[in-house]
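*Asks:* The following block contains a protein sequence and its predicted model.
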Amino acid sequence: MTIYRHSFLSALTVGALVFSGLAAPLAGAEEVTPVTLNILATSDFHGHISAVHGRGGALVDPGAAALACYINAERGRNPDTNFVAAGDLIGGSPFVSSILRDKPILDAFNAMGLDVSALGNHEFDNGVEDVSARVSFDGTGQAKFPYIAANITGADPAPAPSHIITTASGIRIAYVGGVTAETPSIVNPDGVVGLRFDEPVAAMNAEAERIAAADEADVIVGLVHEGVHVDSGFSDAFDAVVAGHTHRETLETGPAREGRQPLVVVQPGEYGRLLSDIDIVIDPTTGEISSVTASNHTADDIWTECGETPDPEVHAIVTAAEEAAAEEGQRVVATVPGAFLRGRDSADGETGGNRGVESSLNSLLADVALDSINAKTALKADIGVMNAGGVRADLAAGEVTFADAYQVQPFGNPIGTVDITGAQFIELLEQQWKPGQSRPRLALGLSSNVTYIYDPAGEQGSRITRVLVNGTPIDPAATYRVAGNRFLLNEGDSFTAFGTQTGSNTFTDTGLMDVDLFISYLAANPNIAPRHQQTSIGVHLDGAADDGSVTAGSEITVNLFSLSYTGGEPVAENVTVTLGDEKVTVPVDNTIVPTNDETGRASATLTVPGGSNNLILHIETDSGTVAELPLTVTDGPTQAPDHSAAGSTSALSSDVDMVSSRLGNFGYIIGGGIVALIALLLTWLHVR
């Protein structure tokens, strides 16, 4: 499709051209000065309005008031500045904002003069009615700025696909919005019934090309709540794209484009810790763009300029929110002797960065769900589950306040149950691997009465090799009652094996709220400690047959994975592998494996003993993890005859027999011919 862009000519310029008869510019005519557009962008702010400092006073979050000061300073330096966002401004927020339904962060962004934001998945945490009415799509609710998305259909009212802003210099910037197509699976599906979330890039391309063809804008910028890149298939109509959702930093410039500047894609991380800055230089008469560049300002950059001089209006909003939350939030509700942590992607990475690994905190919350249902209702569940994305802060050792507990799981989910078969539960475990998605694995927290073994090298949907519930192998045909939050049990995070959206199974809502049950559980278990036993470990056997059987007398190498946590809990140093009478102890490599649950690796080589068709592969770490995998043993190959004693009678007889056997009737024919020739020769000699 031809993209009609930058036909920007003012009436004054056109008149001048007509007057001069389209001749050369008048002598002494003033040269047009290019305009530099300054687009500042945030994403995944999640209500982090307060400035936060960590150990040694190191800055963690700059806070909304410092950010507002920085943006105002940028506007002072360049009046052609826009401030925009790529979604998830609200939802999954710390206590100070979430306890007030995120109104403080919306008030802060209103005061900052946010021009426009893409919708994020967390904007739908409380359902479409909440975001369309209370928050608002069109800037008439608590949000005084428009939320946009080109790929949402079925909403009434519906968000606009784009929003056009004219800058101080008269340049028209069109912002085209999009939100991840995964949204229905990562929010409570009940809240988005009737809405369709199409693939965002294609929908955004269509809207951008429409705007360009209609000459409605001079610059087109995408705001998409998805972890996109320069090679994600964006139309040439786009000059730049601001991404979000993955909480990562992106700063990319694409390849050269004929007649266009290369596409720039940025992503400003999370919580205001980065602020993306896109500069677009454009000729205001011809609309020709001569450069598009970008950078990401850090929290330290923001704090250095504005830490001591925060914006007074936003500072007042933050202070009021902090005071309103303080009294209830600081009430001590429990004490825990040890910390419960989330997973991370590297040794120096932040906890919570890796949702693909088992974590002590996610496991604890699964225990809370199971214990609470069984203690407070007559439903009597068998298994507890928890989704890693619902765990938003670590639980430190010592006194736990209401605010601490709330920050761990701030979504206000009711806890209930779903009845599924053992086969469905196995399928559920298989669905932790999500190839092609922004997070390739989402680990389920499971109650302590469940353990399983998986093969990391297995095909998609065929990795789980053994599941135990209460120490007994799971029965695929039996029914198990699973306890968890409404989001997850309603097939959130694409865990469709629960079957609640297809109608094959029903979510039973107890009305009990997750944070209330969490607090009650902590208070009732003052000596609670992180689980030592890993819920799952990976086992892959080199030397086994395709069906998993092993051969007596052969060597196998037992490759082990997921023997250790990644959050900072104690890890396994050694693992002992036992098969029959053979026992091997090897060290564990605890180098963190990002995005997947494979940290804590080891390999042990053993010889398969004979004498039994069934053996137990016993695995035990020095940190307390124990797992057993039954193995089927087959007999080795039949031993060939020993022909090493050359010239022996038995060897010779065997060789003759073998030759005779192979010659068969053909040998008799040859022998008869030789006898006939000898007879003829004797007759000839006798005649002579």
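*Replies:* Cool, got the structure. Residues are numbered from 1 along each chain as shown.
*Asks:* switch to C-alpha atoms for all contacts and neighbour counts from now on
*Replies:* OK.
*Asks:* Identify the spatial nearest neighbour of Ala168, chain neighbours not counted.
*Replies:* Setting aside the residues directly before and after it, Ala168 is nearest to Asp80 in space (Cα to Cα, 6 or more residues apart in numbering), at 5.5 Å.
*Asks:* again with Thr298
*Replies:* When the adjacent residues along the chain are set aside, Thr298 lies closest to Leu274, with 4.6 Å between them (Cα to Cα, 6+ apart).
*Asks:* show me what contacts the closest residue to Leu446 other than its chain neighbours?
*Replies:* For Leu446, the nearest residue in space outside its immediate sequence neighbours is Val385; the separation is 4.7 Å by Cα to Cα, 6+ apart. For Val385, the residues meeting the contact criterion (Cα atoms under 8 Å, 6 or more residues apart in numbering) are Leu365, Ala366, Asp367, Ala369, Leu370, Leu444, Gly445, Leu446, Ser447, Val482, Ala483, Gly484.
*Asks:* okay, the residues you listed in TSV with distance to Leu114, neighbour count and secondary structure next?
*Replies:* Rendered in TSV, the data for these read as follows (distance: Cα to Cα, whole Å; neighbours: other Cα atoms under 10 Å; DSSP: H, G, I helix; E, B strand; the rest coil):
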residue	distance to Leu114	neighbour count	secondary structure
Leu365	37	29	helix
Ala366	39	24	helix
Asp367	42	24	helix
Ala369	39	28	helix
Leu370	43	27	helix
Leu444	37	27	strand
Gly445	38	24	strand
Leu446	41	25	strand
Ser447	43	26	coil
Val482	43	26	strand
Ala483	41	33	strand
Gly484	37	33	strand
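*Asks:* Take this one as well and set it beside the first:
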Amino acid sequence: MTGVALLAGAGLALSGAVAANAAPVTIDIVTINDFHGRLEADGSVAGAAVLAGAVDSVRAANPNTVMVSAGDNIGASTFTSFIQEDEPTIDVLNTMGLDASAAGNHEFDRGYDDLVNRVLPLADFPILSANVRHDDGSAALDEYWIAEVAGVRIGFIGATTEELPSLVSPAGIEGLQVESIVDNVNRVAGELSDGDESNGEADVVVTVMHEGAPASGPTTDIPADSVFGTIVSGLDSDVDAIVSGHTHQQYAGVVPFDPYQRPVIQAGQYSEAFGLLTLSIDADTKQIASFTPEVLPLTAEDADGESYPLYDADPEVQAIVDDAVAEAEVSGSVPLGEITADFNRAVGTDGATENRGGESTLGNFVADVQLWATTDVGAQIAFMNPGGIRQDLVYAANPDVSGDGEGVVTYREAADVQPFANTLVTMQLTGAQIRQVLEEQWQPAGASRPFLKLGLSEGLSYTYDPAAPAGSHIGTISYQGSPLADDASLTAVLNSFLASGGDNFLGFTAGTGVADSGRIDLQSMVDWFQEFGTATPDDAQRSVGVQLSAPANGGYLPGSTVGVSLSSLLFSTDEPKPTTVEIRLGDALVGTGSIDPTIVDGTDEAGRASVDVTLPAGIAVGAQSLTVTTPGTATSIDVPITVVAASTAGGSGTGTSPGTVGSGSTGSGGVGSGQELAATGAETGPMVAVAILALLVGAGMIVVARRIRVG
């Protein structure tokens, strides 16, 4: 434990930590994180055998080598590992000599019992977490592991992201508490440094945590107020180095605001790279003299842009991978059915990065499938979380999948979409609870993604105001074409992750009559294709952003103009891209506008338009509905408005109330802000001013530009 505040040089030397005549010992710590069962090579993903070859190379150069992982070795795995419950992944990690691992959130995908009773007995390495504890305060997993290397005792303390309860099914970690990383790592580090052999002692302490910085790049760019930044600055001087993960980023160095200037490192994801933390330790004092953290690639690209490995594959690990691939091909090559076009997840502005804030044809399709699979137990609507969808269903043939062809969906491809093996759960939700759940798409402050777009089953749709304050975004919710009342009750189906409040959708935990169907999400997809054979993407948007210009006098006047701002009219990938939006009143076309297809990262705002709708002079007074459509697609959303008769009576000059926002769940009632209009009378000639105002209002010549949420 150094507790030294200054570093210098590229091979960062600890000032004053050792005597001048010390004879340092070099110890290498190989780090990986977020491997996620990537057994096979795929482009920049080197695969398990090449990763093992890199570890072999480090060990050959320096026998004083330890290998650790910052977690998520398993879970969210590709098909070869997934179909065999990640046992091949555990086998290859055992074979390449992984010494210890932190417990990541995906280690808990199948629940704590599975981790303790199945995974741990298969692993030759401990899985560590100091901050995941039983309700009675006892440790749920080993908190630390000590390696003795060249006479130096290195203590590795594990820690798990504090977001764990929102990232896995809460039912799977029932009886566990996820406590502060800082408090618990400091506690264990203090015990390892207190001179009491009964609670373990270490010369050097390294925390291996499943939490990390939000972006790749220089460690000088890590925000001090980020989750990881507060952890780094909160760790005591007893902690000498930080190995991190979870955020799938690459960085190595020291953090400027760290009072103890320790090395921090994260090696990306999927065996694209590995971390190497080289420690020079004085053999007498057992203090760190200097350190060099670096992230090393496992592949490179040739002149044609093709990836090639930078290390020889380990033959023993390669044999395990080959056997696993052969086993998986037997199950994976079975055709399930066909698709007529791609089913995609939403993407960001770069056209490649997944955008979990965008509506997607695949998310909606998965919801449709799960609804179909549970109609026999009463399900009426379905919800799907975007993080539960890990691959697209692509029309083009995949040459890496035996038995695949154009439009063919194999078992492996279906499994890659939903790799978590969640069960389908039904529950009764009121209209008000559905509204709450939809509001929870806007995530709590501090969440890693500020917005998560739920996939919805066909027949369930809603409007929303993207600019509304928290808790007030959702406008009209419709079920089977009719507004959904707050006191209505529908039976919903969703996966067990969501049903337990995962991804901060706590509204689902208020559902009643909760029943686990026992049916697996992947199996529902298999059964659907066996029943129907072919799937075609639904190009209808099931939610649309709508804002209207504020009305006067509690409603819109015949002949007046209504400003309509729309968003979320388009999907973000290769789906049809209409260029215009049309608004109708009954059969009459009352407005058109051009659609801006620009994607807004992290949101569902792709496809925006502004349309001025002129209401017919002879329109009937009362409740009316504007229908929004995009030609060439099935998108159709009704927007309720209220039309009022033009007033011909003189006024006081103080204005009248424009009404209140409609109930939302019914879409009925007046729309407006409920605020008084500003006085329009002047100090002189008040009667003339009032008369002119009345004439202008009667002629429909006043347009209030203020925007309101659709009720």
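*Replies:* The structure has been received and is ready for your questions. Note that the structure is a prediction, hence the values are computed from the model and not measured.
*Asks:* Could you report the separation of the counterpart of Arg345 of the second structure in the first structure from Pro262 of the first structure?
*Replies:* With TM-score structural alignment as the matching criterion, the partner of Arg345 of the second structure in the first structure is Arg342. Between Arg342 of the first structure and Pro262 of the first structure the computed distance is 39 Å (Cα to Cα, to the nearest Å).
*Asks:* Equivalent analysis for Ala155 of the first structure, please.
*Replies:* Where Pro262 of the first structure is concerned, Ala155 of the first structure sits at a distance of 35 Å (Cα to Cα).
*Asks:* Nearest residue to the alignment partner in the first structure of His134 of the second structure in space, please, no chain neighbours.
*Replies:* For His134 of the second structure, the aligned residue in the first structure is Gly154 (criterion: TM-score structural alignment). Distances taken as Cα to Cα, 6+ apart place Leu195 nearest to Gly154 of the first structure, at 4.6 Å, with adjacent residues excluded.
*Asks:* For the one you found, give me its contacts.
*Replies:* Contacts here follow Cα under 8 Å, 6+ apart; on that basis Leu195 of the first structure touches Ile152, Thr153, Gly154, Ala155.
*Asks:* could you redo these as a markdown table and give each row distance to Pro473 of the first structure and secondary structure?
*Replies:* Output for those, formatted as a markdown table (distance: Cα to Cα, whole Å; DSSP: H, G, I helix; E, B strand; the rest coil):
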| residue | distance to Pro473 of the first structure | secondary structure |
| --- | --- | --- |
| Ile152 | 44 | strand |
| Thr153 | 45 | strand |
| Gly154 | 45 | coil |
| Ala155 | 46 | coil |
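*Asks:* Present these as a markdown table; the columns should include distance to Val586 of the first structure and neighbour count.
*Replies:* Compiled in a markdown table, these are given as follows (distance: Cα to Cα, whole Å; neighbours: other Cα atoms under 10 Å):
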| residue | distance to Val586 of the first structure | neighbour count |
| --- | --- | --- |
| Ile152 | 53 | 24 |
| Thr153 | 56 | 14 |
| Gly154 | 58 | 12 |
| Ala155 | 58 | 15 |
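*Asks:* Tell me the one of those residues nearest Thr286 of the first structure?
*Replies:* Ranking those by separation from Thr286 of the first structure, with Cα to Cα as the measure, puts Ile152 on top at 34.4 Å.
*Asks:* Just to check, that closest one is in contact with Phe197?
*Replies:* Yes: Ile152 of the first structure is in contact with Phe197 according to Cα atoms under 8 Å; the separation is 4.9 Å.
*Asks:* Now do Gly445 of the first structure against Leu361 of the first structure, distance only.
*Replies:* Applying Cα to Cα, one obtains 8 Å for the distance of Gly445 of the first structure from Leu361 of the first structure.
*Asks:* From Asn504 of the second structure, how far off is Ser448 of the second structure?
*Replies:* For Ser448 of the second structure, the distance to Asn504 of the second structure under the criterion Cα to Cα works out to 11 Å.
*Asks:* Same drill for these two, tell me which one is more crowded.
*Replies:* When neighbours are counted by other Cα atoms under 10 Å, Ser448 of the second structure and Asn504 differ, and Asn504 comes out ahead with 21 against 12.
*Asks:* counterpart of the more buried one in the first structure?
*Replies:* Asn504 of the second structure maps onto Ser494 in the first structure, by TM-score structural alignment.
*Asks:* Pick out the residue closest to the middle of the second structure.
*Replies:* Nearest to the geometric centre of the second structure sits Gly387, at 4.9 Å (Cα atoms, centre = their mean).
*Asks:* Please name the residues that touch the residue mapped onto that residue from the first structure.
*Replies:* Counting by TM-score structural alignment, Gly387 of the second structure lines up with Gly389 in the first structure. Taking Cα under 8 Å, 6+ apart, we find Gly389 of the first structure in contact with Arg355, Leu442.
*Asks:* Repeat the analysis, applying 10 Å as the threshold.
*Replies:* Applying Cα atoms under 10 Å, 6 or more residues apart in numbering to Gly389 of the first structure gives the contacts 92, 186, 352, 354-356, 362, 409, 442-444, 488, 493.
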